[in-house]
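S.K.: sharing a sequence plus its predicted fold:
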Amino acid sequence: MQKLYGVDLLREPNVNKDLAFTTREREVYKLKGLLPAAIRSQELQVQIIMDNLRSINSDLGKYMFLRDLQDHNKRLFYRVLQVHTRELMPIVYTPIVGLACQKYSLIFKRPRGMFITINDAGRIFEILGNCGEPEIKAIVVTDGERILGLGDLGANGMGIPVGKMALYSAIAGIPPELTLPVTLDVGTNNQSLLDDPYYIGLKQRRATGPHYDQLVDEFMEAVVKRWGRSCLIQFEDFGNKNAFRLLSKYKKDYCTFNDDIQGTASVAVAGMLASFRKTNTKINQHRFLFLGAGEAALGIAHLLTMAMVENGMDEETANSQIWLIDSQGLVTQSRPGIRDDEHKWPFAKNVKNTKDLMEIVNLVQPSCLIGAAAVPGAFNESILKRMAELNKNPIIFALSNPTSKAECTAEQAYQHTDGRCVFASGSPFDNVVYKGQTFVPGQGNNAYIFPGVALAIMACQVHEIVDEVFLVAANALAEQVSKEDLNIGSVYPSLDNINEVSLLLAARVAEWFFNKGYANVRPEPDDKYLFLKSRLYDALYDGSNFTKHVEETHHAWHQHD
């Protein structure tokens, strides 16, 4: 890196330390007079950032404050995230990132990531070279069609890849200079955005068909041409139809996965596996009813089948334990065209068609009720009470994001099941006190899965990501849920420990990659945990040691390339 001095150094977020520059550094780098006399430790800086953040009353204001910090002092931003993960996760990710995406055009200041439009077809390889980083090893890409439960937000959806990439580094220690958020701007069908004078994206209807497919094909090929076969491409918040289709199309030939399908499945199944420990039951004893049959629900359903097969059940019997409800009602075999739907057909049942949730609950008598349809309040008092009548410990997962789309709140779940349910949600809920007992509801946050999985994929230089990876990750996460976690009602480890949780999960996944022959790093390291730990990004800054650490980490990531 070229040496910077004076105001240029203070304006470069990669190396700026603000008041943490020592007396000697202020002399050497010509900072005298540009900073007040005080010298602050990074620890004190973190404390001051949090004091400022907590004084902001607006959720959007908190989000913007952190974005500004990232643009001003990158290491301090990541250090704050690492130290205060539990408090800041809802800001940089769900649920507040949903609001940020809705307002993204209004709050847009300094560009982050890359916007590739449908009009850039034929030039994507060249355009990727403008990203400013010579060696990218992980990309999160969206086309903005289905942002959380908020629908088509077009180019405003960039908030999702930006947030995901921040968690790559803050949680899994992936060096931020190796990551790139990307939005494929193919237009939007959201009329309010098309009419918005502030909108930052293309003001045209969404491209579809061959035009769309050619753009995505060119993007995938350009990434590999520029950064190699092992560059990870994580798909995020594509519409249901494209999400499944593109995953099926690319998974064999590219290092890619879809977090909404596979990451969500992994974290949800992990929560269920932990729930079964709490209820002292086996997975094969359960019946699962999904409200929703989109990316998340189908991803979870297929991974549950895989988990049941792993536990000795045949696939057909496993599928029979899973029931789906979509916008047309219960997924049945008599529905017109259902045989052509390869994702839903395995779960279609030979029963009458109905849309009535209570009627379906009475028919299925599920032990696990999973919400993934973004229908707020769908799990009402009557439904929850019926689940409590059917089960000693009903498992209620209200997974829809953001919080406003949740099928029920944690308080409603505990109250209407007499405190007997095992509850998890997609967005965070406050602790609930019911009949003198304090419940700490677990958040089935994909951040438990995708950063650690990505770390293992990148470090092992994997070329193909098979579905089994996400069952390995689910088991690794579930095993880290302690008895203490389960006793307070949480089916996930504490977010306070998420860095270590992610590293242990990544080590398990890496071990699996080597055992199954998917890893391309040679020689195979004896200790996968230490192998991964040597690659972690360190957000601390301690004088000249920082430059040394960057050089050593960079060498670790590139020595096998």
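M.R.: Happy to help now that I have it.
S.K.: going by C-alpha atoms from here, please, whenever you check contacts or count neighbours.
M.R.: OK.
S.K.: ok, Lys137 to Cys255 distance?
M.R.: Distance of Lys137 to Cys255, computed by Cα to Cα, to the nearest Å: 10 Å.
S.K.: just the helices in the stretch 301-450 of the chain please.
M.R.: With helices called from DSSP state H, counting those that start in this stretch, the stretch 301-450 of the chain shows them at 315-320, 357-364, 381-390, 410-416, 450-460.
S.K.: now the first one, how far from the chain's geometric center?
M.R.: Helix 315-320 has its C-alpha centroid displaced from the chain centroid by 29 Å (Cα atoms, centre = their mean, to the nearest Å).
S.K.: again with the second one
M.R.: Offset of helix 357-364 from its chain centre (Cα atoms, centre = their mean): 32 Å.
S.K.: let's bring in a second model and compare:
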Amino acid sequence: MASIQFVKSLIQRSLCSALKQNRINFVRSASLKGIEYLKNSKINKDAAFTLEERRSLGIHGLLPSTILTQEDQLQLCKERLKTFSGDDVKKSIFLYDLQERNEKLFYKVINENLSDLLPIIYTPTINKMCNNYGLLFTQPKGLFLNNLDIGRIPEVLKNWPESDVKIVIATDGENLQPNLGDMGVNSMLFPVGKSTLYTGISGIKPHQCLPITLDVGTNNEKLLKDPSYLGLRQKRITGQTYLDFIDEVITSIINQFGQNTIIQFEGFNRENSLTFLKKYQKKCCFLIDDLQCKGAVVLAGLMASEAILNKPIKDYTMLFLGIDETTFEIANTLVKHIMEENGSNLSPEMIKNNIWMFDNDGLLTQARIEGKLFTGDKVIYAKDFEPTQNPVDVINKIKPNVLIGNSEAKTFFKPDVLYQMAEVNQKPVIFALNENSNSSFYQDIYHHTQGKAILATSSIFKPEILNKTSVPGHASSCLIYPGLTLGVMASGLKNIPDELFGVAARCIAEQVTYEDLKAGRIFPRLELLKNLSIDLATKICEYSFKEGLSTIRPEPQDKKFFIKSHLYNYEYEDILSRDLEWVEMAETSTEEVKKGKNSGKLNENFEKSVSEDETDKIEDFVDTKNEKSRKVSFDDVNIVERFPPESFKTKSEPTA
């Protein structure tokens, strides 16, 4: 009996701790009064509060008399966005103002208008906003860690109000986009935007995402002289000091939020990105989407293109225009996939013979690197071929099926190059992976290939803007990372192995329909991105359990249901019917714990479900009285061990 009482006491303390840390949504309204409900973005419904809620919560008279539904508000937001026609920056500012006021409505708007708003809440619009970040800053949406805090990073991390963080998106702002370069602390808009996409696309809860900017200075003289710049006014730190700072940040994140926390880096110097990937990939859930996800995206597009070219990828000849670390990462991803598909029939050398690379210094040949201190990938992909600085000559001789333009694509996508691709191919596959907001750049690709091109772009444009006969596919990493990370979370993985990117690419390619291919599109439509991410997360989860990588026990029988039942709810909740009973219980429990007594009401709720042999596992477990059946949550990997396999069985599946 003493053990039972001890367990109940632990439960009560856990509940009180959860209330204090704002981990339980319904309790967030417990201490609010009157107008504070309208100032809390997680609870505020604006004019959608019912009359009963307005009177009970003390906000009657603080809102106009008309009571709207969330759908009404959604339509009003759409109308408001139309008033900013032609000004994407104003649209973005309006949306982020909405987020600060009404979180549910913000994500509802994003989720139901994803294809239209994706370029507004992320690139290319935030590229335009970076230079004026100091003027746009209103309140913190993430953490700023700077090198002056070396040795105190754990203390700073504890200042973040959420403890249930599952994904950290971090940047040091050195290499955001080819046309931006070093943006220092202004780069915060990128992890904030990516955090928004995680919730808007894959339904990961907002409080589980933590955007971080690593302020290590900037070498951008314009920013250093700008009075509105909010970062450290110093040159970037480098060398061992920089590496030690990064190491402390990653170690502190893992210690603070757990080994399963996904740490996503973006916008780092390419060489640094490769260094960090090699160092941390097997030590934690480390992800660099600039390198890894982009390779998976290209692989997915090539898989889908097999049906158009009527040949397998292993028989493709590919020419990269522009060479950097991303180029080699994409190429290595393709080589690894082809080897996995063909077993011992092909050697890596045979596959690499079909991959050619060209940059401002010409074709990557053995003669070009001879006598120079090149190692690794540059040597591997160098060809025993006559040196040339004319890409048309290369296309004429090797007749590539695929042209992959990376960061320097605009430099090489000239009329003669595109014309020659159309001459040697009936359907040339062209990837334009550089960010370019000028639609004429892509129109020229169609024009100079006589409309033959199967085009995939990193930028988003409406089909009618570009070409009447073909529709460009959207080759963005946002096809990969939302679903990938959701699957990693659901599986409780401790690192992210390379094989998962092959699984992701295959899943994306399988979503391309006959209608897509007929239209010349080798990627799924953006309107399907939400469901695609859930399907991708399910595939990742299935693979993780099959390969014994998952730490979740027992294994969910219906993995898709398991994932979907714990996604963010975009709909408003009835505060009164759901919360008031819990507020009363929470207040009662808090008072009883302070007195050192047991709450009879709380004890009665748990007596039926807690046994003595669970005392060692119950510390962080908070039961929910109004749930008809227990659900497994990957919010806490360890919690899964407390549920029997029967709890995973279900007859119905909730909709996305």
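M.R.: Looks like it arrived, so ask away. Everything quoted here is computed from the prediction, not taken from an experiment.
S.K.: quick one: closest of the helices of the stretch 301-450 of structure 1 to Ala374 of structure 1.
M.R.: With Cα to Cα, the closest approach to Ala374 of structure 1 among the helices of the stretch 301-450 of structure 1 belongs to helix 357-364: 14.8 Å.
S.K.: how much does that closest one stray from structure 2?
M.R.: Superposed on structure 2, helix 357-364 of structure 1 shows a mean distance to its aligned partners of 2.7 Å (mean Cα distance after the TM-score superposition for structure 1).
S.K.: mind giving me the packing neighbours of the strand ranked longest in structure 2?
M.R.: In structure 2, taking DSSP state E as the definition, the longest strand is strand 209-215. Where contact means 3 or more Cα pairs under 8 Å, 6 or more residues apart in numbering; DSSP states H and E, strand 209-215 of structure 2 is packed against strand 143-146, strand 167-171, helix 189-197.
S.K.: following it, which helix or strand comes up?
M.R.: The helix or strand immediately downstream of strand 209-215 of structure 2 is helix 221-224, counting by DSSP states H and E.
S.K.: what span of structure 1 lines up against that next one?
M.R.: Mapping helix 221-224 of structure 2 onto structure 1 (TM-score structural alignment) gives residues 191-194.
S.K.: could you check how far the matching stretch is from the centre of its chain?
M.R.: Computed by Cα atoms, centre = their mean, the chain-centroid distance of stretch 191-194 of structure 1 equals 27 Å.
S.K.: do the same with stretch 162-181 of structure 1
M.R.: 11 Å.
S.K.: check stretch 417-429 of structure 1 too.
M.R.: 20 Å.
S.K.: distance of the spatially most central residue of structure 1 from Asp496 of structure 1?
M.R.: What sits nearest the mean C-alpha location of structure 1, by Cα atoms, centre = their mean, is Asn446, with 4.1 Å. Counting by Cα to Cα, the separation of Asn446 of structure 1 from Asp496 of structure 1 is 15 Å.
S.K.: please apply the same query to Val331 of structure 1.
M.R.: For Val331 of structure 1 relative to Asp496 of structure 1 (Cα to Cα), the value is 40 Å.
S.K.: quick one: which of those two has more around it?
M.R.: Set Val331 of structure 1 next to Asp496 and count neighbours by other Cα atoms under 10 Å: Val331 wins out with 25 against 14.
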